[in-house]
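**Student:** After the sequence you'll find the predicted model.
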Amino acid sequence: MVAITATLIFVLDQVTKYWVVHGLGLDAKGVIEVWPPFLEFRMAWNYGINFGLFSGQADLTRWVLIAVALGIVLFVLVWLRRDPPGRPGLLAAGVLIGGALGNVVDRLVYGAVADFLNMSCCGINNPYAFNVADIAIFAGAAGLVLFPGTPASGKRKKRA
């Protein structure tokens, strides 16, 4: 279940990035209004983490962030093996892993993460962009917090 979910999220992330950035030419246009002011595609190459934090020393940061993302994926996989959650937790883990791997591929291919979704509302102009992988990482992490594994006492017999 984790592998299938991760694969679906990864493919959705990569297909949407390719379609918007290359198919619609967002890399050349910069901005495409989809449903102003609520949704627009705004090209942003993210060399750091959320909101461009830690984007200095681009090449070093790139490899550190790849290592961190792969480390998180490995941590989640080990955690799942040691304390398997129920179905919602497994789905959340797959969503997080698929998103993390989607951003890793961007860093390997482009040297940065391709962010393109921008949402604003109610007179507030949001300057930040994100992508499907970012949504998946956030949703997957929230799901793992909300649907953790069962308590250890419920799985194992207590020793006398």
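**Tutor:** Sure thing, it's come through.
**Student:** can we go C-alpha only for contacts and neighbour counts from here?
**Tutor:** Noted.
**Student:** Can you give me every residue that contacts the residue lying closest to L146 once chain neighbours are set aside?
**Tutor:** Closest residue in space to L146, ignoring its immediate chain neighbours: G89 at 7.9 Å, by C-alpha to C-alpha, 6 or more residues apart in numbering. Taking C-alpha atoms under 8 Å, 6 or more residues apart in numbering as the criterion, G89 is in contact with 143-144, 146-149.
**Student:** repeat that for 7 Å
**Tutor:** G89 makes contact with 143-144, 147-148 under the criterion C-alpha atoms under 7 Å, 6 or more residues apart in numbering.
**Student:** okay, pairing it with this:
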Amino acid sequence: MTRHEYRWLAGGIAVLVAADWASKLWVLNRIPLGDTRAVVEGWLYFAHRQNTGVAFSMFADLPAFWGPLLLSAFSLIAIVLFVRMMRETPDPAGRGAMALVIAGAIGNLGDRLVTGSVTDFILVSFFPYVFNIADAVITVGGVVLVAYLLFGGRSAQSDPVSARS
């Protein structure tokens, strides 16, 4: 990865983390905990929730002290591993996907370190869970990463069909 590519990825991560934190701060200051406000009636709502767990509130029942500590430690380890993998991945699509996961993980880690939980607020009518920008970025990055791992990174030399042509 060139220094130029690294700067673009780092800048993209910073912009996504800033957008996530700014949106959470806006929700914390404007929507009381537990309230729901229609953005597009029948489809999109802002529903202020605090999630002490991870995705879909898994591990939310961990003890008050240990939960945030363990989940923060896990997030930090994941961020370090993804940064390392991102730097060693030759394909831009793979690096971009990992950058998205890193940005989302940093966004939620920062929230958890400051408040002890993660602020969720996006509710769409066709999905039963409330989420935030960091969650969406992690999900998109994860989907792109899976697609990259399944279908990406093939060259003519490694693909037996095109190598025979």
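**Tutor:** In hand now; what should we look at? Because the structure is predicted, anything quoted here is derived from the model rather than measured.
**Student:** Superposed, what's their TM-score?
**Tutor:** Once superposed, the chains reach a TM-score of 0.82 (TM-score structural alignment, normalised by the length of structure 1), with 147 aligned residues with a C-alpha RMSD of 2.1 Å.
**Student:** Mind filtering the contacts of G89 of structure 1 down to those shared with structure 2?
**Tutor:** Contacts conserved in structure 2 for the contacts of G89 of structure 1, using both residues aligned by TM-score structural alignment, their matches' C-alpha atoms under 7 Å: 144, 147.
**Student:** Buried subset of the contacts of G89 of structure 1 as a PyMOL selection?
**Tutor:** Buried residues among the contacts of G89 of structure 1 (16 or more other C-alpha atoms under 10 Å), as a PyMOL selection:
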select buried, resi 143+144+147+148
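**Student:** Tell me which residue of structure 2 lines up with the residue nearest to L146 of structure 1.
**Tutor:** In structure 2, the residue matched to G89 of structure 1 (TM-score structural alignment) is G94.
**Student:** ok, now S120 of structure 1?
**Tutor:** Per TM-score structural alignment, S120 of structure 1 is aligned with S125.
**Student:** repeat for T61 of structure 1
**Tutor:** Match for T61 of structure 1 (TM-score structural alignment): G67.
**Student:** same thing with L8 of structure 1?
**Tutor:** Superposed on structure 2 with TM-score structural alignment, L8 of structure 1 falls opposite V15.
**Student:** any idea how far L69 of structure 2 is from its match?
**Tutor:** For V15 of structure 2, the distance to L69 of structure 2 (C-alpha to C-alpha, to the nearest Å) stands at 26 Å.
**Student:** quick revisit: in what helix or strand does the match of T61 of structure 1 lie?
**Tutor:** Using DSSP states H and E, G67 of structure 2 maps to helix 66-88.
**Student:** Then R37 of structure 2?
**Tutor:** Using DSSP H and E, R37 of structure 2 falls within strand 36-40.
**Student:** Where does the helix or strand just after that strand end up in structure 1?
**Tutor:** As assigned by DSSP H and E, the chain's next helix or strand after strand 36-40 of structure 2 is strand 44-51. Here strand 44-51 of structure 2 aligns to structure 1 at residues 39-46, judged by TM-score structural alignment.
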